[in-house]
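Coordinates only, no sequence provided:
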């Protein structure tokens, strides 16, 4: 397995099957160009994309910078082989390199696979929290 930073819309589009819905070129371009936005792709031995992780640096006047692990996805056939853990560690290493004081992710409490992946990569479960959303669509 190889992990590389995504730098082009074509790379992300080729990994479209890993996303909830196909990535839109204009949003992908904007994400890749935005400072503090990061996306890494994992490739199998044949060069096929089998996972991705995205993160966004968040900055606050009294807290400094932390990394928000926005999304992690691993192809079904590649799960339980260390791909998710490797992607998480890649983003965590970048966060440290960029001076982030920490990294966090929101995850559904019944998502056992995600909780296991985050835990195996050094994450610490801190209990439940509520999510409040605004829908502007």
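It's in. Just so you know, these numbers come straight off a predicted model, no measurement behind them.

make it CA atoms for all contacts and neighbour counts henceforth
Noted.

Against residue 91, how distant is residue 56?
Distance, residue 56 to residue 91, by C-alpha to C-alpha, to the nearest Å: 10 Å.

Overlap of the contact sets of the two?
Overlap of the contact sets of residue 56 and residue 91 (by C-alpha atoms under 8 Å, 6 or more residues apart in numbering) consists of residue 69.

if I pick residue 104, what's in contact with it?
The contact partners of residue 104, by C-alpha under 8 Å, 6+ apart, come to 66-69.

residues of the lengthiest helix in the chain that come out buried?
With residue count as the measure and DSSP state H as the assignment, the chain has helix 83-97 as its longest helix. Judged by neighbour count using 16 or more other C-alpha atoms under 10 Å, the buried positions of helix 83-97 are 83-92, 95.

The structure to be compared is supplied as follows:
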């Protein structure tokens, strides 16, 4: 397995099966060009097998932390440690960027995700509630 950062929209398009839907070149370019955004892709025999995205979040009284935005491993490559390796690779990147921590929001009944994050060294920080605002027209 080889984990490397995505740098072009073409790389994201080639890994499109790892995302919830089709990638769009303009969104891909915007993500990749934004400071603080990270996209790592795991390859097995040069085939995209998994991806993790992260976004730095900075606040005046807290400093900078990394949000693990999304993790995905292709069904045919699951249970091989790829998700754990991607999560750990993002944590290494977060440290290299000077982040004081990394966090992820995960559904409490998503046992596979919880096991992956625990295996990657995550610590349970307790139950929280999430609220959202649909702002698209």
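Happy to help now that I have it. Keep in mind the model is a prediction, meaning the values are calculated, not measured.

out of the contacts of residue 104 of the first structure, who's nearest residue 18 of the first structure?
The shortest separation between residue 18 of the first structure and any of those is 16.1 Å, and it belongs to residue 69 (by C-alpha to C-alpha).

residue in the second structure matching that closest one?
Using TM-score structural alignment, the equivalent of residue 69 of the first structure in the second structure is residue 68.

ok, that match touching residue 54?
Yes - when contacts are counted by C-alpha atoms under 8 Å, residue 68 of the second structure is listed as touching residue 54 (4.5 Å).

which two from the buried residues of helix 83-97 of the first structure end up farthest apart in space?
The most distant members of the buried residues of helix 83-97 of the first structure, if one measures by C-alpha to C-alpha, are 83 and 95, lying 18.5 Å apart.

so where do the strands sit in the first structure?
Ranges of strands within the first structure are 2-5, 37-43, 49-60, 64-74, 103-104, based on DSSP state E.

now those as a markdown table including distance to residue 130 of the first structure?
What follows is those, written out as a markdown table (distance: least, C-alpha to C-alpha, whole Å):
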| stretch | distance to residue 130 of the first structure |
| --- | --- |
| strand 2-5 | 32 |
| strand 37-43 | 25 |
| strand 49-60 | 20 |
| strand 64-74 | 16 |
| strand 103-104 | 15 |
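
closest one to residue 117 of the first structure among these?
Go through these one by one with C-alpha to C-alpha and the one that ends up closest to residue 117 of the first structure is strand 64-74, at 9.8 Å.

From residue 51 of the first structure, how far off is the residue nearest to residue 32 of the first structure when sequence neighbours are not counted?
For residue 32 of the first structure, ignoring the flanking residues on the chain, the nearest one in space by C-alpha to C-alpha, 6 or more residues apart in numbering is residue 7 at 6.4 Å. Counting by C-alpha to C-alpha, the separation of residue 7 of the first structure from residue 51 of the first structure is 15 Å.
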